[in-house]
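K.L.:
Whatever this is, show me its structure:
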Amino acid sequence: MKKLILTAAILLGGLSMQAENAVLTNSAVTSVKYQDDYKEVDAVPAAIKKSLDEAYPGVKLEKAFVNSKKEYKIEVTVRGEKSVVYTDATGNILKK
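P.N.:
Coordinates of the predicted model:
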């Protein structure tokens, strides 16, 4: 009988040592929309509109932003596809 109680105690003790607290880590990803110091404007110069019309026929201007260097970030829709175009104040399309 002593062996039975001793065996049961050892088994229960061994099982309780196997049960550990699971450590859960939350890895939350925060998305920040950064405008690169661009500020939204209501209108763009006519030279930019003309340049975009020539480069992308059927373009529709959605939003326009300007930074301190007078570079424009323009959100456009061409044939149902949205994209972003960077230009300077004279309408030259910049590569970014």
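K.L.:
Please count neighbours and contacts with C-alpha atoms only from this point.
P.N.:
Noted.
K.L.:
Burial check on Phe65, number of neighbours?
P.N.:
Residues near Phe65, counting by other CA atoms under 10 Å, number 21.
K.L.:
what's in contact with the helix or strand harbouring it?
P.N.:
If you go by DSSP states H and E, Phe65 is part of strand 59-66. Strand 59-66 is contacted by residues 38-44, 52-53, 72-79 when judged by CA atoms under 8 Å, 6 or more residues apart in numbering.
K.L.:
One more, so I can put them side by side:
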Amino acid sequence: MKKLILSAAILIGTMSAHALTVSQDIKTVISVQAEYTEVTADAVPAAVKTALQTAYPGAKLDKAFVNDKKEYKLEISVKDQKATVYSDVNGNWLKI
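P.N.:
Prediction:
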């Protein structure tokens, strides 16, 4: 009987120590997305327009946005589907 009580006490102590360790490992991650400003389709560089037509033939540029790093956020529609794609000033696609 003493072994059972001792085993239970050790088990409870181990579980509470593990719970304390787990609760201290929580981290907060905050990501900041660059602010984009809307621009006209004429303000989008030719390299970006060419890359868009090459990657998405028949795509229509609905809206264009640019940030301080000269990265472009393009809202496009292809047939009945809409998508948002990102490009740098040279027409290279970005993953955001």
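K.L.:
Drop anything exposed from the contacts of strand 59-66 of structure 1.
P.N.:
38, 44, 52, 72-77 (16 or more other CA atoms under 10 Å).
K.L.:
so where do the helices sit in structure 1?
P.N.:
Using DSSP state H, the helices of structure 1 run over residues 2-18, 46-55.
K.L.:
Output those helices in CSV, with distance to Val66 of structure 1 appended to each entry.
P.N.:
Converted to CSV, the helices of structure 1 look like this (distance: least, CA to CA, whole Å):
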stretch, distance to Val66 of structure 1
helix 2-18, 62
helix 46-55, 12
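K.L.:
Could you identify which of these is most buried?
P.N.:
With neighbours taken as mean count of other CA atoms under 10 Å, these reach their highest mean count in helix 46-55, at a mean of 15.
K.L.:
got a list of contacts for it?
P.N.:
59, 87-93.
K.L.:
how about a cut-off of 6 Å?
P.N.:
For helix 46-55 of structure 1, contacts defined as CA atoms under 6 Å, 6 or more residues apart in numbering pick out 90-91.
K.L.:
For the residue lying closest to Lys82 of structure 1 once chain neighbours are set aside, give me its contacts.
P.N.:
Leaving aside its chain neighbours, Lys82 of structure 1 sits nearest to Val76 (5.7 Å; criterion: CA to CA, 6 or more residues apart in numbering). Listed by CA under 6 Å, 6+ apart, the contact set of Val76 of structure 1 reads 60-62, 82-83.
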